[in-house]
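Student: Pasting the sequence and the predicted coordinates here, then a few questions.
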Amino acid sequence: MNNVSLVGRITQAPELKLVGEERFCTKFNLAVDRYLGSTQKDEKRNEGKPTADFPRITVWGKIAENCCKYLDKGALVSITGKVSTSRFEKEDGDIVYMTEIVADRVQFLESLHSENKQ
């Protein structure tokens, strides 16, 4: 089963991009807190201290438009979606793998709507 649910803060203001003739998209990173527990042997010295992960989030369609219209850097959101991994070959022949979360739903837990976004 490929389901992801995350709560975190947006690390940069979402920007709307037109893909093709009619499809909108936005991408942003989400800062998600992670507390280190005693089961992570190598990180035992940091036990109980917070750290963060920064997964890349991709949003399509009307949801992308709403994210760009109502959200700004630092806004707290809940994301549900699926993990997607893609690969491409660089000019030098190296293969690069990219993992991102493709959001099916973005719930605004708070809005940091700035005046210049209107």
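Tutor: Cool, the structure landed. Everything numeric in this text was worked out from a predicted model, so none of it was measured.

Student: Every contact and neighbour count from this point should use C-alpha atoms.
Tutor: Will do.

Student: May I ask which helix or strand encompasses the residue most central in space within the chain?
Tutor: Centroid check for the chain by Cα atoms, centre = their mean gives residue 57 as the closest residue, at 2.9 Å. Using DSSP states H and E, residue 57 falls within strand 56-60.

Student: For that strand, list every residue counted as buried.
Tutor: Residues 57-60 are the ones in strand 56-60 that count as buried (16 or more other Cα atoms under 10 Å).

Student: Then stretch 87-101?
Tutor: 100-101.

Student: Could you tell me the end-to-end distance of that stretch?
Tutor: Start and end residues of stretch 87-101 are separated by 15 Å (Cα to Cα, to the nearest Å).

Student: alright, now check it against this:
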Amino acid sequence: MLNRVILIGRLTKDPELRYTPAGVAVTQFTIAVDRPFSSQGGEREADFIPVVTWRQLAETCANYLRKGRLTAVEGRIQVRNYDNNEGKRVYVTEVIADNVRFLESNRDSGGSRDDAGSYGGGSAPSSNQASRGGNNNSGYSRGPAADPFSDDGKPIDISDDDLPF
């Protein structure tokens, strides 16, 4: 059996960091994922997917992610239910993330990291991102003029036909 999901979308608001009574960090946020087709009116539609992260990954997401940021999430789908105050059963479907990739730099929000990163499985930010699929800038100048992959804060227009999946 397999329950894996990979999503790429933009955060709809800043992540909410909370702690359980046992002191375990948990962060919740929602990402908007564009649908691959347009509506009959020609407008693009999106799905709004709730995401939950735990422990160190939750604290990292709360520190580095902000509303509007392009983010990749890898995890599993979980469906849970509870009875609300009116006695009605409520079902919640969410993604429990075990890996989050920050696909845009932190420049615009004034953060200290200047490159996108990948964090998961309780890993903390480090300079050795190559082993987890992050940027390896060894041998390259960190200046903005020397970075051939710099987006200059402008969105990158990529058609669906250019994506390998």
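Tutor: Sure thing, it's come through. Note that the structure is predicted; figures quoted are calculated from it, not measured.

Student: tm score of chain vs chain?
Tutor: Remark: TM-score between the superposed chains equals 0.82 [TM-score structural alignment, normalised by the length of the first structure]; 110 aligned residues with a Cα RMSD of 2.1 Å.

Student: what's the spacing between the residue nearest to the centre of the first structure and residue 116 of the first structure?
Tutor: Relative to residue 116 of the first structure, and taking Cα to Cα, residue 57 of the first structure is found at 23 Å.

Student: What residue in the second structure is paired with the residue nearest to the centre of the first structure?
Tutor: Residue correspondence to the second structure (TM-score structural alignment): residue 57 of the first structure is matched to residue 51.

Student: One more: residue 100 of the first structure?
Tutor: Taking TM-score structural alignment, residue 100 of the first structure has residue 94 as its aligned residue in the second structure.

Student: what sits against that match?
Tutor: Counting by Cα atoms under 8 Å, 6 or more residues apart in numbering, residue 94 of the second structure touches 49-52, 77-79.

Student: That one is in what secondary structure piece?
Tutor: strand 89-102.

Student: Would you mind getting the average deviation of that strand from the first structure?
Tutor: Compared with the first structure after the fit, strand 89-102 of the second structure shows a mean deviation of 0.5 Å (mean Cα distance after the TM-score superposition for the first structure).

Student: Not counting its neighbours along the chain, what's nearest residue 9 of the second structure?
Tutor: Setting aside the residues directly before and after it, residue 9 of the second structure is nearest to residue 33 in space (Cα to Cα, 6 or more residues apart in numbering), at 4.5 Å.

Student: picking that back up, so the match of residue 57 of the first structure versus residue 33 of the second structure, what's the distance?
Tutor: 12 Å.

Student: one step back: skip ahead from the strand holding residue 57 of the first structure and say which helix or strand is next.
Tutor: helix 61-70.

Student: And residue 78 of the second structure? What does it align with in the first structure?
Tutor: The equivalent of residue 78 of the second structure in the first structure is residue 84 (alignment by TM-score structural alignment).

Student: Hmm, that match is touching residue 101, no?
Tutor: Yes: between residue 84 of the first structure and residue 101 there is a contact under Cα atoms under 8 Å: 6.0 Å.

Student: The nearest residue to residue 27 of the first structure once chain neighbours are set aside and residue 46 of the first structure: what is the separation?
Tutor: Computed as Cα to Cα, 6+ apart, the closest residue to residue 27 of the first structure that is not its neighbour in sequence is residue 58, at 4.5 Å. For residue 58 of the first structure, the distance to residue 46 of the first structure (Cα to Cα) stands at 31 Å.

Student: show me where the second structure has strands.
Tutor: Taking DSSP state E to define them, one finds strands in the second structure at 5-11, 16-19, 25-38, 44-54, 70-83, 89-102, 117-120.

Student: Please work out which of the ones you listed is packed deepest.
Tutor: Neighbour counts (mean count of other Cα atoms under 10 Å) averaged over each of those peak at strand 117-120, with a mean of 24.

Student: quick check: that strand aligns to which part of the first structure?
Tutor: Using TM-score structural alignment, strand 117-120 of the second structure pairs with nothing in the first structure.

Student: Tell me which other helices or strands that strand touches.
Tutor: helix 55-64, strand 89-102 (3 or more Cα pairs under 8 Å, 6 or more residues apart in numbering; DSSP states H and E).

Student: The first one vs the first structure, mean deviation?
Tutor: Pointing back at helix 55-64 of the second structure there. Its aligned residues in the first structure lie a mean 0.8 Å from helix 55-64 of the second structure after superposition (mean Cα distance after the TM-score superposition for the first structure).
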